[in-house]
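In: Predicted model and sequence follow; I will ask about them next.
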Amino acid sequence: MSVVDHNAIELPRISEAEVGDYLALLKPRVMSLVIFTALVGLVIAPGHIHPILAFTSILCIAVGAGASGALNMAYEGDIDALMSRTANRPIPRGRITREEATAFGLILAFFSVMTLGILVNWLAGGLLAFTIFFYVVIYTMLLKRWTAQNIVIGGAAGALPPVVAWAAATGSLSMEPVLLFLIIFFWTPPHFWALALFRSDDYARAGIPMLPVVAGPDATRLQILLYTVVLVAIAVAPWPLGYFDAIYGITSLVLGAGMMALAINVYRRREGTEALRATRRLFAFSILYLFALFATLLLEVVVRGVMALIG
């Protein structure tokens, strides 16, 4: 008669996850930027969208971004544990398993895309599905661990939310959302490479081929400067082309001058604490730059509305 060794029986793991752990999977800081840029795309779009559909659109885009974050963390749990910046995320801490995060992300992705497609329109739903696919499969799985150009190509996913929102509002696409896409797309490399310069040890430890790790800090500083030149030119261009008004144009010139000055400073300062301080300043200002640029577009809508009422 055999004796059952109860100590050898593997009991189902009881999840320790709390609501805060699942919220952390959504990458709330990234989600806040997605919501804001999508809101701008929605508000500046021509025509009228019902407030309930507008709210639904922004909610679906936000949930889709959260799904992307959860699936990204599920796939990168191993490298997150090696980096001080990400070691406190729920999966490295053992609060949530990679399987739980994957299931959570897939459910959010499915319902966000289907809800947007059914309730708003399928162009927006299809674009949201492509955005999630691009971030999770193209960037996270195929690019991030294999090429130093990961953040350049992968930046397309972060640049798509205003395009999705425009499609939700109009059912079509035009040059304005393409311009918003290009601004975010060319903003992404100098923003993240500035971060990578003062976090290069983290990326090297995790084996991620970020540009400072592969090409060195000096080559990265040059690339930051070159991309900033392109960014500033693209950000100013909608004004003389007649797509955005003077308030935006003047603001983009002032903010662009600030970005250029800080990028030049990063290029020139290459040693010691001064170099570190320069990269941190550029990283911090780049967030302000994008926020202020898009906020100005909202301001233009308000000004046009007020002028219409007065007229």
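Out: It's in. The shown structure was predicted, so the numbers you read here are calculated from the model rather than taken from an experiment.
In: switch to C-alpha atoms for all contacts and neighbour counts from now on
Out: OK.
In: neighbouring contacts of the one helix or strand Ala124 maps to?
Out: Using DSSP states H and E, Ala124 maps to helix 122-133. Helix 122-133 is contacted from outside by 61, 64-65, 67-68, 109, 113-117, 157-158, 160-161, 164-165, 167-168, 171-172, using C-alpha atoms under 8 Å, 6 or more residues apart in numbering.
In: Next up, a structure to set beside the first:
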Amino acid sequence: MQRLTWPGTNWQESVTQTIADYYQLTKPRLILLFLITTAAAMWVAAKGQVDGVLVLATLTGGALAAGSANTINCLYDRDIDYVMERTRHRPLPSGRIQPWQALVFAIALAIISFTLLATVANLLSACLAMSGIAAYFFVYTAWLKRSSTQNIVIGGAAGAIPPLVGWAAVTGDLSLAAWAMFAIVFVWTPPHFWPLAMMIQEDYAKVGVPMMPVVDGDDSTAKQMMFYTVLLVPTSLLLVYPLHASGGVYGAIALVLGGMFIQKVWQLNQSPADKTMARSVFKFSILYMMLLCAGMGLDSLPLTQNLVAQGSQVLQMLVLGA
């Protein structure tokens, strides 16, 4: 007996696959971290009292801008993506999406992002989001990625723009605290990305991309990671002193997380060629940024500030009473 099929089944599967392909072009896992840093900046800027509509619009606009930048990255890198086993089956190198379609998609995302941010937030946040797209493509993807071992260091500035977008959306300007958050993400990027590069350096070597582990080796890369990880601790504390944008709760969280990050990278330095250890550092770097941003948000809440103030008063009374 012939099996009956629903007339629209193949068409529905095709549409679903196409949607999934376009979604994959935006690299959604990368976008999540960008949104976390954006949200943290908004919470700190607004002292824990952010308008819900503004948050939704800013995060949506930021996600669209990041998706546009990632799509352009996929479009430009489709030649090397075809060679690397890890990326060969992406929508562009596999031929499921044509280059012109990806370009139109990226432009559409950028236009919607700019319009949304300029309308609901302000022009500064919209322009910053567009500058992030430009920096990611022109500085990192087209210029540095295939020409310098410092590609991820200098190019990391593009990934540090989302906190500026969040801060500008709330305040309409960029204070020193906003730039401190930019610096945190900027310094965090090398010890976050280089472990991944250590894990897949054979792929990068195959296509001639001069990532640090490929050119300078695992040992040198691990040592440079330690430099940036140690530098990250005082950088993360700038929000506490001298800027006073965050308080003791965030400061304590930053110190603990920074110590754990240094320990992880120190362990990698003992066995730089250990891919399992590199994977562990990479995963922890993601957790570090998520928890650090959560610490910023927690510290900014009025409830937290009130509890800290009350605790300080009780401590003073105990000290004076003694």
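Out: Yep, it's here. All values reported here derive from a predicted model rather than from experimental measurement.
In: returning to that earlier point: filter the contacts of helix 122-133 of the first structure down to the buried ones and hand me the PyMOL line.
Out: What follows is the PyMOL syntax selecting those of those that are buried according to 16 or more other C-alpha atoms under 10 Å:
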select buried, resi 61+64+65+67+68+109+113+114+115+116+117+157+158+160+161+164+165+167+168
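In: I figured Pro302 of the second structure hits Val44, correct?
Out: No. Look at Pro302 of the second structure against Val44 with C-alpha atoms under 8 Å: they stay out of range, at 11.1 Å.
In: Please identify which of those two sits among more neighbours.
Out: Val44 (26 against 13; other C-alpha atoms under 10 Å).
In: Could you give the residue range in the first structure aligned to the strand or helix carrying that one?
Out: Using DSSP H and E, Val44 of the second structure sits in helix 28-45. The aligned range for helix 28-45 of the second structure in the first structure is 28-45, by TM-score structural alignment.
In: Just checking the distance from stretch 240-247 of the first structure to the centre of its chain.
Out: Relative to the chain's own centre, stretch 240-247 of the first structure is displaced by 26 Å; criterion: C-alpha atoms, centre = their mean, to the nearest Å.
In: ok, now stretch 301-311 of the first structure?
Out: That offset, for stretch 301-311 of the first structure, works out to 32 Å (C-alpha atoms, centre = their mean).
In: how about the helices in the second structure?
Out: Assigned helices in the second structure, in chain order: 9-25, 28-45, 52-76, 78-83, 99-116, 123-134, 151-159, 162-171, 176-199, 201-206, 212-236, 248-270, 275-300, 302-321 (criterion: DSSP state H).
In: tell me which residues of the first one are tucked away?
Out: In other words, helix 9-25 of the second structure. Neighbour-count burial for helix 9-25 of the second structure flags 21-22, 24-25 (criterion: 16+ other C-alpha under 10 Å).
In: and if you look at the second one?
Out: Going by neighbour count (16+ other C-alpha under 10 Å), the buried part of helix 28-45 of the second structure is 31, 33-45.
In: can you put those residues in JSON lines and add distance to Lys145 of the second structure?
Out: Shown next, in JSON lines, are these (distance: C-alpha to C-alpha, whole Å):
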{"residue": "Ile31", "distance to Lys145 of the second structure": "20"}
{"residue": "Leu33", "distance to Lys145 of the second structure": "21"}
{"residue": "Phe34", "distance to Lys145 of the second structure": "20"}
{"residue": "Leu35", "distance to Lys145 of the second structure": "24"}
{"residue": "Ile36", "distance to Lys145 of the second structure": "25"}
{"residue": "Thr37", "distance to Lys145 of the second structure": "24"}
{"residue": "Thr38", "distance to Lys145 of the second structure": "25"}
{"residue": "Ala39", "distance to Lys145 of the second structure": "28"}
{"residue": "Ala40", "distance to Lys145 of the second structure": "29"}
{"residue": "Ala41", "distance to Lys145 of the second structure": "28"}
{"residue": "Met42", "distance to Lys145 of the second structure": "31"}
{"residue": "Trp43", "distance to Lys145 of the second structure": "33"}
{"residue": "Val44", "distance to Lys145 of the second structure": "33"}
{"residue": "Ala45", "distance to Lys145 of the second structure": "33"}
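In: Closest one of those residues to Gln101 of the second structure?
Out: Of all those, Gln101 of the second structure sits closest to Ile31, with 20.9 Å by C-alpha to C-alpha.
In: Which stretch of the first structure is stretch 210-226 of the second structure matched to in the alignment?
Out: Aligned by TM-score structural alignment, stretch 210-226 of the second structure falls on residues 209-225 of the first structure.
In: Would you mind listing the residues in contact with Thr304 of the second structure?
Out: Thr304 of the second structure makes contacts with Leu298, as judged by C-alpha under 8 Å, 6+ apart.
In: could you redo the last one with a cut-off of 10 Å?
Out: Residues near Thr304 of the second structure by C-alpha atoms under 10 Å, 6 or more residues apart in numbering: 48, 247, 249, 297-298, 310.
In: Kindly report the same for Ile184 of the first structure.
Out: 37, 155-162, 231, 235, 290.
In: Over to Ala196 of the first structure?
Out: The contact partners of Ala196 of the first structure, taken as C-alpha under 10 Å, 6+ apart, are 189-190, 202-203, 210-213, 217, 220, 279, 283.
In: ok, now Leu59 of the first structure?
Out: 35, 53, 65, 112, 115-116.
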